[in-house]
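Peer 1: Quick one: sequence and predicted model below, then my questions.
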Amino acid sequence: MRTTVREGRRIAWETVGSGPPLVLLHGSFGDRGTWRSGGHADALAGERRLVLIDAIGHGGSDAPLDASAYRVERQVDDIVAVLDAEGIGRTAFWGASMGGTIGFHLLARHPERLTCLIAGGAHPGEAGAEPAEVERVAALCREKGAEPFVEAAERQSTVPGWMRDAMLAIDPDVLAAQTVGLSQRDGVAAAVAAAGVPVLLLAGDRDDRLPEIRRTAEAVPGASLAELPGCGHLDAFLRLDLTLPVVRPFLRRYASGAPLSGGDRFRG
């Protein structure tokens, strides 16, 4: 594990494999280890230089209780700091759920740093949610931690024990601070659409976010959407049998910086 300190906050990451770089950023639950437990690291390390990052509040990174530490623009800067520490100018990026949201904001603010973006169960969205709803969810996090989210995931997907443990491991107060901080963001859909960077969206056809993800696929020139049949939100991360056959050819085509050609959408 390596660390870098930005604005007094420690951000942890590790690298594995060799080849064109690929950043892997986990969702709201878990840490960089979920990419190992899920099989992604073993599947891709022979083809890519994987950069597995712990978002602030997770794994080996610091876990402040100040909600402002989790604002998406600060988390984007954390990713850039890791890239700079690794000497990576441009990289492919695969983000799961929250990681995908951060990826869209990274694309909007620093399109020159990405060769392509894969976002699982995520979309760039509009500005943050209504304050009353955010505080309701944050209060639920403080009271019950991740348990309600685990229960919701299990109603849609088969959640393996290691993933359940990873979801439940987050501190309830950290989860609440993250919920508030991430809600305080600007909409970046227009900037994503103008970036000219290849985008692949992964989404279960039972994911509540699918309508917004579909709209993103239509709005972003050249963006492609792989809808996973019979799958919920978490399956965009868990179901490697469905995602890797799409992700691998997408990375082969775009991870080294190949441009979109003729406005055609990627077909895996």
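Peer 2: Looks like it arrived, so ask away. Numbering: from 1, shown residues only.

Peer 1: CA only for contacts and neighbour counts going forward, please
Peer 2: Noted.

Peer 1: number of nearby residues for A67?
Peer 2: A67 is flanked by 19 other residues according to other CA atoms under 10 Å.

Peer 1: check contacts around it.
Peer 2: A67 makes contact with A177, Q178, T179, V180, G181, according to CA atoms under 8 Å, 6 or more residues apart in numbering.

Peer 1: Can you flag which of those belong to strands?
Peer 2: With strands defined by DSSP state E, no entry of the contacts of A67 lies inside them.

Peer 1: Of those residues - the most surrounded one?
Peer 2: Busiest of the contacts of A67 [other CA under 10 Å] is Q178, holding 26 neighbours.

Peer 1: Do a quick rundown of the strands in the stretch 151-268 of the chain.
Peer 2: 199-204, 224-228 (DSSP state E, counting those that start in this stretch).

Peer 1: out of the ones you listed, nearest to R253?
Peer 2: Between R253 and the strands of the stretch 151-268 of the chain, the shortest gap by CA to CA is with strand 199-204, which sits at 11.7 Å.

Peer 1: Quick one: the helices in the stretch 1-150 of the chain, in order.
Peer 2: Counting by DSSP state H, counting those that start in this stretch, one finds helices in the stretch 1-150 of the chain at the ranges 33-37, 40-44, 72-86, 98-109, 131-144, 147-156.

Peer 1: how about a markdown table for the ones you listed, with distance to L24 and mean neighbour count added?
Peer 2: Compiled in a markdown table, these are given as follows (distance: least, CA to CA, whole Å; neighbours: other CA atoms under 10 Å):
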| stretch | distance to L24 | mean neighbour count |
| --- | --- | --- |
| helix 33-37 | 8 | 17 |
| helix 40-44 | 9 | 17 |
| helix 72-86 | 10 | 18 |
| helix 98-109 | 8 | 25 |
| helix 131-144 | 25 | 15 |
| helix 147-156 | 21 | 15 |
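
Peer 1: Comparison target, given below:
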Amino acid sequence: MPVDPRSGVHFELHGAGRPLMIGLPLMASHVEIFGPKSAAILTGYLDRLTDVYQVLTLDYPSIGRSADIAPDALTADRVCQDLLSVADAAGFDRFAFWGYSWSGAVGLQLAARTDRLSALVIGGWPALGAPYAEALEASTRKIGKFDEGARVVLRNDEQYAQWSNFYRSVLGWPETAATRPAPIPRMIYFGGDGDLVEAGVPLPIASRIRASRPALAAAGWTTHEIPHHGHEVAHRPDLVVPPVRHFLDRHLGTTAEFSGRSGF
């Protein structure tokens, strides 16, 4: 049960090959946290990746077997420092990062702070026009009022405030950096019906990714829309992994078969 001694983060390594870190909603203690029925989701990702990639999953933030982080300490700077520390502990020098939703937002911050990424995959979160202020408002409204589903990954009710603190820390972030030429390949994917409403606050995720396609294309991003699915598409590795695997294989020098359609 490896634990990074600097950050206190528990992590697991699966397979062998090119290093790939995957963030929430996958976790090192995924089944332990979500129960036996969730095993198919985790294995659905790992079985489609670990023949070529060494996949690092981690319990983060303050979930599973990892150490606690004070909610007001969860800033973008802290998160990125912790993830790079875990990469060190896992023996990763350069690595691809794959995040979804909140960890998609994290991936953008990580790419802006380090040159150790070999590729960046963002799911379910806009690289441009991201609803940071809306996410902050929704998460603040839900403090003390969140549903039981959120409590599954929390150790105590006070911990929910960590999400508000993260989003507060990235307000005003110059996200136009996402459209600057980058030395690494970048991909964004989303469920076509993936706009959300949280605590009465609209979170336009799919619609903003769709609207930003021209700017992202000009900056070299690959986009992939999964039609007829919402934000929960992350729970469908059969739909998500093939296009992402195709992208990673193509840019990181591996080979794979993919019959779907990606890009614009």
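Peer 2: Here it is on my side, so go on. Just so it is clear, the model here is predicted, and its values are computed rather than measured.

Peer 1: follow-up on the earlier one: pick the most deeply packed of the strands of the stretch 151-268 of the first structure.
Peer 2: The highest mean neighbour count among these, using mean count of other CA atoms under 10 Å, belongs to strand 199-204: a mean of 27.

Peer 1: check the fit of that strand onto the second structure and give the mean distance.
Peer 2: Compared with the second structure after fitting, strand 199-204 of the first structure has a mean deviation of 1.0 Å; criterion: mean CA distance after the TM-score superposition for the first structure.

Peer 1: tell me the contacts of the residue nearest in space to the middle of the second structure?
Peer 2: With distances taken as CA atoms, centre = their mean, the second structure has G99 as the residue nearest its mean C-alpha position (1.7 Å). Going by CA under 8 Å, 6+ apart, G99 of the second structure touches I22, G23, L24, A105, V106, G107, V121, I122, G123.

Peer 1: Go through the contacts of A67 of the first structure and flag which are in helices.
Peer 2: Taking DSSP state H, the ones among those that sit in helices are A177, Q178, T179, V180, G181.

Peer 1: Show the contacting residues for the last one.
Peer 2: Residues in contact with G181 of the first structure (CA under 8 Å, 6+ apart) are A67, S68, A69, Y70, R71, V72.

Peer 1: Mind telling me what the last one corresponds to in the second structure?
Peer 2: So that's V72 of the first structure. By TM-score structural alignment, V72 of the first structure lines up with A76 in the second structure.

Peer 1: didn't its match look like it was pressed against W173?
Peer 2: No: A76 of the second structure lies out of contact with W173 (CA atoms under 8 Å); the separation is 10.4 Å.

Peer 1: What is the burial count for S169 of the second structure?
Peer 2: By other CA under 10 Å, neighbour count at S169 of the second structure equals 16.

Peer 1: scratch that, L117 of the first structure is what I was asking about
Peer 2: 28.

Peer 1: Translate T179 of the first structure into the numbering of the second structure.
Peer 2: Match for T179 of the first structure (TM-score structural alignment): S164.

Peer 1: likewise A41 of the first structure?
Peer 2: Match for A41 of the first structure (TM-score structural alignment): L46.

Peer 1: V86 of the second structure pairs with which position in the first structure?
Peer 2: Counting by TM-score structural alignment, V86 of the second structure corresponds to V82 in the first structure.

Peer 1: Please compute how far stretch 74-81 of the first structure lies from its chain's middle.
Peer 2: Relative to its parent chain, stretch 74-81 of the first structure has a centroid offset of 13 Å by CA atoms, centre = their mean, to the nearest Å.

Peer 1: again with stretch 8-19 of the second structure
Peer 2: 16 Å.
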